[in-house]
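Enquirer: following is a predicted model, sequence given first.
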Amino acid sequence: MSVFFRRSAGAAIAYAVATQGAWADLTANDVWSDWKAYMGGMGYSISGGESTSGNVTTVSDMTMAMAIPDAEASFELIMPEVTFTENGDGTVAIGMPEQFPVSVNIAAEGEDPVKVVLDYTLTNMVMVVSGTPTDMTYTYSVEKNAVSLASIEAEGETVPEGAVDVSFVLDALAGTSQMKIGDTMRDIAQSMTAGNVTYDIAFDDPESDDAGNFSGSVADVSYTGSGSIPNEINAADYSAFLNSGFKFDGAFSYKSGNGAMQGSGDGDQFAMSSKSTGGDFRFAMDSNHLLYDLSQSGAEISVTVSELPFPIDLKMAKSGFKLDMPIQAGDAPQPFAFGMNLTDFTMSDMIWGMFDPAGALPRDPATVALDTSGTAKVLVDFLDPAVAETLEKTGAAPGELNTLKINELLVSLVGAKLAGTGDFEFDNSNLEAFDGMPAPSGVANLEISGANALIDKLIAMGFVSDQDAMGARMMMGLLAVPGDAPDTLKSTIEINKQGHIVANGQRIK
């Protein structure tokens, strides 16, 4: 995980604020002091002029800044005034300016410096902190939370107004965040909802006809997450950070979404629109594993390009991707999982007509699904930037596959269907039996339906010759036996530890 990601996440959490906790005495200085300790531990420098009048502590020109070495950049946020008001009931209200600038300076070696200034807007924000100095609970609501591009300076000049526009808006934002501060770690639990999230990115090159726009929105957004981070992070010691007890698990979901993209250049035009009925995204990480789990439902996509006289229309009832992988080197095998699915995928008749104008092939919704799990020995620390650079240069293997279980394999399209499961072990000391790959041993069970009917249709369409079809049928006859229903085949493929391959009891290697 890059330094930029860790520290940027820290900046976001600084504004995340939390549920009403136990009523206890909490002072303005307690909250402000924890801000300084928290952000300082994340690698930021934080400063401002402090003054107290009655029950209000005011921080003038509060500045948060940090260098981002791995991105050759720096970050600075300036709030003209932040107030911490003791409410008299053991809680503290936080007031922030409605708008303040955020600057990002990029000075890559050998390149002209670039300065990007963003306007950050908080409309009708209410934020209250309760609890104790070691267990603070924030509660917040914001009518509108927006980020927009104010200016870009590159090559010593300001990019003309309208050349690049960026805006990102969350409305009806509300949430909670609890922070428990220990001697070495900080435990964080958060929840958040937003009515809508909208985005709009556009560019128009004044020196050419290149232009583009990308916009969209998602509705009824929710987020829950929890984690633990060290109070002091040493960006230069990747291993210490990962083994400090750091962990994070967060999930986003939304009920509906839509997007649109248009572009033009060199006389060509491009447009795309999409919508969905909802989706989920989960990200989790600790010292041993990294997890991505994404899903989307009711997706519809339409693409228009200059080269085609009709739009490319696609639909799918469900799609998903999952990756759970070990990230630290170890002597023992570690578990992993990978999965993906495209469920009930369809495309418009105009696309079908390009290669099947007579409608010979069944146009039923297609499904492709794969679900696997297994174990692998990890030889390197995957997320260490130095290790990644070494692997890229040397081409060395990052790990060894030990076991692989195919929980589900499904391919169903154009009237044919392949389904299967499997369970294999791999001998990494034997790279000769299977041409350089670790020798597998195990069993796969497969079922095929509609294969012969599909081959007949492909012959009639001229896509497959009689000779090629004969070879395919001979191969199926060698590897499979007839199933229980017409035009079905089934097969049990076994690979033993001697390297023999047996299909349905018959040795073929």
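Expert: Received, thanks.
Enquirer: only C-alpha atoms from now on, for both contacts and neighbour counts.
Expert: Noted.
Enquirer: so which residue is dead centre in the chain?
Expert: What sits nearest the mean C-alpha location of the chain, by C-alpha atoms, centre = their mean, is residue 292, with 6.3 Å.
Enquirer: please enumerate the helices of the stretch 201-350 of the chain.
Expert: With DSSP state H, counting those that start in this stretch applied, the stretch 201-350 of the chain shows helices at 238-242, 349-355, listed in chain order.
Enquirer: how deep is the closest residue to residue 232 other than its chain neighbours tucked in, by neighbour count?
Expert: Distances taken as C-alpha to C-alpha, 6 or more residues apart in numbering place residue 41 nearest to residue 232, at 4.3 Å, with adjacent residues excluded. Look at residue 41: counted by other C-alpha atoms under 10 Å, it has 18 neighbours.
Enquirer: do the same with residue 52
Expert: Neighbour tally, residue 52, other C-alpha under 10 Å: 14.
Enquirer: comparison target, given below:
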Amino acid sequence: MKRFYGASALALCAFGAPAYADVTPQQVWDDLEAYMQGFGYSVTATEAMDGSNLNLTDVVMSMQVAEEDIIAAFSMDSMTLTDQGDGTVAIDFPSVMPVTIKGTDGGDDVDVTINLGQEAMKLVVSGDPDNLTYDYSADKMTIALGKMMADGEEITRDMLRVDVEAGPISGQSTVLRAAGLQSISQTMDYGDITYDIAFNDPDSEDSGLLNGLLNGVTASGETVMPMDIDYSDPAAMFAAGFGVDVTMGHTGGRMDFSVTERSGATSGKTSSGGGSLTFAMSSDNMAYKLSGSDVSVDVTSPEIPMPISAQLAETGFSLNVPLKAADAPQDANIEVVLGGFEMAEMLWNIFDPAANLPRDPATIRVALDAEVTPFADLFDPEAMEKIEMEDGVPGELNSVSLRELVIDAVGAKIMGSGAFTFDNTDMESFDGLPRPEGKLDVSISGANGLLDQLIAMGLLADEDAMGARMMMGMFSVPGSEPDTATSEIVINAEGHILANGQRLK
């Protein structure tokens, strides 16, 4: 379904800077038709030439949803491709273009209509048939739920409402075909996106509302597809050259929501100062990165004794893993960031009414780099099934580097870094795990002060705090400043574990 909506939007809003070469309306239509067929669509239309212009009627682009008895179809009553006399072609679309989704899903009938709308859309195509450039703009584009049937009864708009609006919109795209591959490069500016979703169950007291705004939404990326692509065979698809690299972002947003049930109403709001998402995948590796700034959350609920309010100055998650079988170690990494976490004074006062604990913003940051050797392509189902049947593993871990570790909260701070290699021929020294060799350095500050405060608050017993202090004493040595400690954990080539030079294993 994501392919359907994404490809439909791109086909209708294909975009790019003029290449100043002659192209005809028929060539443009042939390109769009081939483009959609490349995504697995069946395309039908009635074509009629009007001088040098091409008129299309009864345009339908349909596709069966994989593994489901459902047909998704995008249709237009008419579509005109106009020769502008300067080697470029302008495309006119109807103001409303319906998407229908019909069939059965698990024995249940599916009948949904979604209306795509546009205002003042301008689309100009230039270039040559193997290298077309699209340049487009629109005052506004909309998505609205038109009709939904369930169990033979229509779900009316007062029962379910879905409206999305974006604009002003502009963008550019190029479609290049060569050597059996289709390369699509694109940049998009969606302007501001607003959404309004509401439901009201007439047979109960349940209802809900969700609406919000994203400012300055942009997207850019490149997709490479084989001309004869088979989405049902991922291994062959990637081997033939499929790849995608997309980045999306926004400059800030907000969301308001409320849900009413028998127990009462839950409501809240969120906001952010901006964020971005990057996703890239090829036959070699997959990379994913998500980040946000100045995130705030406020929630009230009858099941919560008081309102919840919290803020995060920075959020982030990134992951990079290899996907292809290799004879040598490949790079991988993961990073998690939760920076500048703060919560409302009212929440603090629940467990710390005397304000014994520092209420400075808390931060957690972890970054790991690794080298791994995949034994099989992760998108090859036969190879993965063979590994599973033989109780094998899909790869081995060769090394890990703790690039950064920061835990900073309630007056205490832990920092660390280190690196280990792994001997996968020695699975006995560490009970079935490859034997590590390397060093980990850790520094701690404010730990004893935090234990004292927890005891004073009655949250920690003296004997429990004593056990924690003894554990720190076993693995660390006092630092140069008050209430600080450092620790050096070493695992040597013999499999011995040493803490600050003292052997533990």
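Expert: Great, that's in hand. Here the structure is a predicted model, which means the values were calculated and not measured.
Enquirer: got a TM-score for the pair?
Expert: Scored against TM-score structural alignment, normalised by the length of structure 2, the superposed chains reach a TM-score of 0.95; 505 aligned residues with a C-alpha RMSD of 2.1 Å.
Enquirer: just to revisit the earlier point, what do we get in structure 2 for the residue nearest to residue 232 of structure 1?
Expert: With TM-score structural alignment as the criterion, residue 41 of structure 1 lines up with residue 38 in structure 2.
Enquirer: so that match touches residue 224, yeah?
Expert: No - counting by C-alpha atoms under 8 Å, residue 38 of structure 2 stays clear of residue 224, with 11.1 Å between them.
Enquirer: got the contact list for the residue nearest to residue 232 of structure 1?
Expert: Contacts for residue 41 of structure 1 (C-alpha atoms under 8 Å, 6 or more residues apart in numbering) come out as 230, 231, 232, 233.
Enquirer: the first one and residue 284 of structure 1, how far apart?
Expert: This points to residue 230 of structure 1. To residue 284 of structure 1, residue 230 of structure 1 is 17 Å away according to C-alpha to C-alpha, to the nearest Å.
Enquirer: out of these two, which sits in the more crowded spot?
Expert: More neighbours surround residue 230 than the other of residue 230 of structure 1 and residue 284, with 24 against 18 (other C-alpha under 10 Å).
Enquirer: quick check: the gap between the counterpart of the more buried one in structure 2 and residue 428 of structure 2.
Expert: Here residue 230 of structure 1 is matched to residue 226 in structure 2, going by TM-score structural alignment. Distance from residue 226 of structure 2 to residue 428 of structure 2, counting by C-alpha to C-alpha: 47 Å.
Enquirer: and residue 213 of structure 2, by the same measure?
Expert: On the measure of C-alpha to C-alpha, residue 213 of structure 2 and residue 428 of structure 2 end up 56 Å apart.
Enquirer: more neighbours: those two, which one.
Expert: Using other C-alpha under 10 Å as the criterion, residue 213 of structure 2 and residue 428 rank with residue 213 on top: 19 against 12.
Enquirer: now do the contacts for the residue lying closest to the more buried one once chain neighbours are set aside.
Expert: Nearest non-adjacent residue to residue 213 of structure 2, counting by C-alpha to C-alpha, 6+ apart: residue 194, 4.4 Å away. Residue 194 of structure 2 makes contact with 164, 165, 166, 211, 212, 213, 214, according to C-alpha under 8 Å, 6+ apart.
Enquirer: now swap in residue 120 of structure 1 and tell me
Expert: 99, 100, 101, 102, 145, 146, 147, 148.
Enquirer: most surrounded residue in the residues you listed?
Expert: Most surrounded of these: other C-alpha under 10 Å gives residue 145, at 22 neighbours.
Enquirer: secondary structure element holding that residue?
Expert: strand 135-154 (DSSP states H and E).
Enquirer: so residue 222 of structure 2 sits right up against residue 184, yeah?
Expert: Yes - using C-alpha under 8 Å, residue 222 of structure 2 is in contact with residue 184, at 5.5 Å.
Enquirer: of those two, which one has the most company?
Expert: Using other C-alpha under 10 Å, the more surrounded residue of residue 222 of structure 2 and residue 184 is residue 184, with 21 against 18.
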